[in-house]
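[1] below are the sequence and a predicted model for it; my questions follow.
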Amino acid sequence: MAQGTGTPKVIANVTNGNLLRQINITDGVAGIVATAKTAGLIGKVETVYSLDDAISKGYSETAEPFIYGILNEFYTELGGSCEFWILGTEDTMTMAQAVTSTNNNGAKKLLTVSRGRVNLVGILRDPAVAYNAGADFMDADVATAVTASKPLAEYQQSINRPVRILIEGRVANTSVANDYEPNTATNGYAGVVLGSVESKGTGAVGLALARAVKYEAHIKIGSGENGALSISSAYIGDRLVDEFTPTELDNFANAGFIVLHIREGISGYFFGRDNMCSDDDFRILVYGRLIDKAQRISTATTTPFIETAVRVNPDGTVNDADATYLEETIKAQLLAQMGDQISGADVIIPLDQDLINTNTLEMTVKIQPLGYMTWIIINLGLSKTI
């Protein structure tokens, strides 16, 4: 009954959906580019906020089983509701094509439409039955996608909309040994997720994205303090993770995969190292996410100063007081927004810049990350005395 009609009364409106808590996301907004089946959802960028919302927009288990599975994985692990972006692609689009910087119908479209909000994007594919993934352990599309994604990520960084990309580690043949090493690809923007909740050779990108956005940028997706993942079984290809020896799982991690594994003394499954496809400063996801956040903060802080004046000394060098003011302003914002996520920050503006003739001010922004206990060594022994 509408308010203000009939006899005077107290009207109580019962709302639904309150038990699904809203996750306070500070550092991550996720999206996926994945194979869709519904014609109206192919090429369409959609934003959803919960699994029920996604179903209402056409991503039901019946209509879109592949994308539904990803979303179900994501929201179950998240344990709440949050913003999530989706771009459906046809089953003929490879993952490499999806991340190609010149493809305006792939990840570039998702990132452009979101106007930089999406800073973590998953790339997944459900190809047609006739698709040939090759004879190797890993689908040949994976390595190609890792290489192809770098120019896109570099472009996003150049426009101050940095992104990190998680690519589905599609397993083609578990009967052969793996010979692909993602960490040799010199692409710290991308990571390959190996392991799935199903025995279909897919990759648990939805799980990884959920862990990434649920916590702040400095927290690893495999952090033991946050407990085991919400899954009851895990596979690599068609083999249970439990069937792999510790050495086999170590080999996957050492090759540079983000791999699902088990930990002695604790039940459940965890992500291992948050490896990215490089061996440089950005070899782990947390370092990339932190530098991306620092870039966004530095950009937002310095943008108001565009086309403003800076005093120069008689010899043409930048005035020390003005340089110090800019340094302290940017540093203060970094520490205010990242103080508990980093060990320290510094901003340096060289004074010997020809600002009059170049109209260009350069600065160096440095952040010192936290240390992470990836390996803990315990030295045990008997002792006659303590």
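    Received, thanks. Keep in mind the model is a prediction, meaning the values are calculated, not measured. Numbering: from 1, shown residues only.
[2] please count neighbours and contacts with C-alpha atoms only from this point.
    Fine.
[3] any idea how far I297 is from V259?
    Here the distance between V259 and I297 works out to 31 Å (CA to CA, to the nearest Å).
[4] ok, these two, which is more surrounded?
    Using other CA atoms under 10 Å, the more surrounded residue of V259 and I297 is V259, with 26 against 17.
[5] so that one sits right up against A253, yeah?
    Yes - A contact is recorded between V259 and A253 when judged using CA atoms under 8 Å, the distance being 6.3 Å.
[6] any idea how far T112 is from M95?
    For M95 relative to T112 (CA to CA), the value is 18 Å.
[7] repeat that for I167.
    I167 sits 19 Å away from T112 when distances are taken as CA to CA.
[8] same question, A212
    As for A212, its distance to T112 is 21 Å (criterion: CA to CA).
[9] those two: who's more crowded?
    Of the pair A212 and T112, A212 is the one with more neighbours under other CA under 10 Å, namely 26 against 14.
[10] okay, and that one sits in which element?
    With the criterion set as DSSP states H and E, the secondary-structure element containing A212 is helix 205-214.
[11] SS state for Y269?
    In terms of secondary structure, Y269 is strand; the call rests on DSSP: H, G, I helix; E, B strand; the rest coil.
[12] run a quick neighbour tally on it.
    Number of residues near Y269 (other CA under 10 Å) recorded here: 21.
[13] now it: closest residue in space that isn't a chain neighbour?
    Taking CA to CA, 6 or more residues apart in numbering, and ignoring the residues beside it in sequence, Y269 has I262 as its nearest neighbour in space, at 5.0 Å.
[14] below is structure B, check it against A:
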Amino acid sequence: MTRSITILGATGSIGTSTLDLLRADRANWRVEAVTANSSAEDLAALAREFGAEIAVIGDERHLPALRKALDGSGIETAGGSKALCEAAARPVDITVAAIVGCAGLAPTMAAVEAGGTIALANKEALVSAGDILMSAVRRTGATLLPTDSEHNAIFQCLAGSDVTEVRKITLTASGGPFRTLDAEELKTVTREQALKHPNWDMGAKITIDSATMMNKGLEFIEAHHLFPVGLDRIAILVHPQSIVHSMVEYRDRSTLAQLGPSDMRVPIAFCLAWPRRMKTGLDPLDLAAIGTLTFEAPNEALFPATRICREAIEAGGAAPAVLNAANEVAVDAFLAGQIGFSRITALVEATLARYSAAAPATLEDVLAIDAGARACARDMLETSELV
């Protein structure tokens, strides 16, 4: 039976992997909508290839280019944030929410409000607006399928078990490319070095977050919302080989772990086929060739991001949204050469200390907090406080 799909963020890393899976199973999928932020020509090519009903560009300045590229195709075009949300709300069997950053928050919420099944790859939605998003999920009956490799692994390890049976959830982390460096060496890390992840092929923002360990801190917050076992029962463990993607320990002391290749097509395929499974075309794990799996505690003295994230979710209120906004500003500043690698988390922590707001009750509140926190972080950059 043919299933329908919308891909929010079709030209990004997750979107590209999703489309790779669809290419291998074309007869069973109908693409309703594809979106991108500014890559009009790439988006048009994908819309034509998959026969999408509509292609939406987030940055309206690129809408003329999208229309030109799709002229004569019969594919509908639209642009802007409202159009993204409208595309997200279209009735389909599954929506892949893969827009990076806070820009994906409103479209993800639109998909949830429509009561659909969402393969959630936008971590910022849960970090910035976790309580609001999960409340909407409960109210609308929407289904969230976690697509991050770690949360997808936890979802698989739970396999329908009651979370009250869980003693501990362990998120594994590669440790990034710099886990063996000291404080002085971290100060000299370059943009090019930080963008070379040892195990995963990801977009720039997520790759930098992995290098600072912020990615794992954000995933800690996500796990808190997705799997409500209590903050004290969620742990982080560095696993450099990235073969064990996460673990769940039950109260009988049995621990289940999900193992797989370091390829996002595995968790994406799990979501696309859920509650069944599908072929990915990937090579199987060869544990004999891998030989050794190692684990170590995270070094929060050198990589404080996990501590900062834990403290933010413990504080609650506006803190997680402030953290997320400040981190996006800090990562952009590092990629632009404005600040050094070690100053990314310093800017985040400084913004959390300086900017405060009331706890958000609506999506509009979250977006207002996000805007205020970004302005605060940028002000510190402009005054050279964190350079």
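    Received the coordinates, thanks. A quick note: this is a predicted structure, and the numbers were derived from the prediction, not measured.
[15] TM-score of the superposition?
    Scored against TM-score structural alignment, normalised by the length of the first structure, the superposed chains reach a TM-score of 0.27; 159 aligned residues with a CA RMSD of 6.1 Å.
[16] which helices and strands does the helix or strand containing D370 of the second structure pack with?
    Applying DSSP H and E as the criterion places D370 of the second structure in helix 363-382. Contacting helix 363-382 of the second structure under the criterion 3 or more CA pairs under 8 Å, 6 or more residues apart in numbering; DSSP states H and E are the following elements: helix 123-140, helix 319-335, helix 343-354.
[17] for those, give me JSON lines that also has distance to S149 of the second structure and mean neighbour count.
    Below are these laid out as JSON lines (distance: least, CA to CA, whole Å; neighbours: other CA atoms under 10 Å):
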{"stretch": "helix 123-140", "distance to S149 of the second structure": "12", "mean neighbour count": "21"}
{"stretch": "helix 319-335", "distance to S149 of the second structure": "20", "mean neighbour count": "25"}
{"stretch": "helix 343-354", "distance to S149 of the second structure": "23", "mean neighbour count": "20"}
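[18] okay, and D346 of the first structure sits in which element?
    strand 342-348.
[19] name the SS class of V142 of the first structure, please.
    Of the three states, V142 of the first structure takes helix under three-state DSSP.
[20] wait, doesn't it sit right on I167?
    Yes - the pair formed by V142 of the first structure and I167 meets the contact definition of CA under 8 Å, at 7.3 Å.
[21] so between those two, which is more surrounded?
    When neighbours are counted by other CA under 10 Å, V142 of the first structure and I167 differ, and I167 comes out ahead with 30 against 24.
[22] quick one: that one is in a strand?
    Yes - I167 of the first structure forms part of a strand when assessed by three-state DSSP.
[23] what distance separates the start and the end of stretch 23-35 of the second structure?
    End-to-end distance for stretch 23-35 of the second structure: 18 Å, by CA to CA.
[24] what's the answer for stretch 34-53 of the first structure, then?
    For stretch 34-53 of the first structure, the separation between the terminal residues is 18 Å (CA to CA).
[25] repeat for stretch 139-157 of the second structure
    With CA to CA as the measure, the first residue of stretch 139-157 of the second structure is 26 Å from its last.
[26] which parts of it are buried?
    Residues of stretch 139-157 of the second structure classed as buried under the neighbour-count rule (16 or more other CA atoms under 10 Å) are 142-157.
[27] name the residues that touch that stretch?
    Applying CA atoms under 8 Å, 6 or more residues apart in numbering, the external contacts of stretch 139-157 of the second structure come out as 112-121, 123, 137, 169, 171-172, 219, 223, 245-248, 256-259, 264, 267-268, 271.
[28] narrow those to just the buried residues.
    Taking 16+ other CA under 10 Å as the criterion, what is buried in those is 112-121, 123, 137, 169, 171-172, 219, 223, 245-248, 256-258, 264, 267-268, 271.
[29] helix/strand/coil for the residue nearest to Y269 of the first structure?
    The three-state assignment at I262 of the first structure reads strand, by three-state DSSP.
[30] and it, how many neighbours?
    By the criterion of other CA under 10 Å, I262 of the first structure has 18 neighbours.
[31] quick one: the strands in the stretch 151-300 of the second structure, in order.
    The residue ranges that make up the strands of the stretch 151-300 of the second structure, judged by DSSP state E, counting those that start in this stretch, are 166-173, 234-238, 244-250, 255-259.
[32] quick one, which of these is nearest to A45 of the second structure?
    Evaluated over those, closeness to A45 of the second structure peaks at strand 244-250, with 33.4 Å, by CA to CA.
[33] and that closest one with strand 234-238, angle?
    On the basis of axes from the mean of the first three to the mean of the last three CA atoms, to 10 degrees, strand 244-250 of the second structure is oriented at 140 degrees to strand 234-238.
[34] between strand 244-250 of the second structure and strand 166-173, how many degrees?
    Here strand 244-250 of the second structure runs at 170 degrees with respect to strand 166-173, directions being taken by the same axes, to 10 degrees.
[35] who touches strand 244-250 of the second structure?
    Contacts to strand 244-250 of the second structure, defined as CA under 8 Å, 6+ apart, come from residues 149-151, 153-154, 157-158, 165-173, 255-260.
[36] just the helices in the stretch 51-200 of the second structure please.
    For the stretch 51-200 of the second structure, the helices identified by DSSP state H, counting those that start in this stretch occupy 63-69, 81-88, 105-113, 123-140, 149-158, 183-186, 191-194, in order along the chain.
[37] now the ones you listed in a markdown table, with distance to T207 of the second structure?
    Below are these laid out as a markdown table (distance: least, CA to CA, whole Å):
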| stretch | distance to T207 of the second structure |
| --- | --- |
| helix 63-69 | 28 |
| helix 81-88 | 25 |
| helix 105-113 | 20 |
| helix 123-140 | 14 |
| helix 149-158 | 14 |
| helix 183-186 | 16 |
| helix 191-194 | 7 |
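[38] quick one, which of the ones you listed is nearest to R343 of the second structure?
    Taking CA to CA as the measure, these were each checked against R343 of the second structure, and helix 183-186 came out nearest at 10.0 Å.
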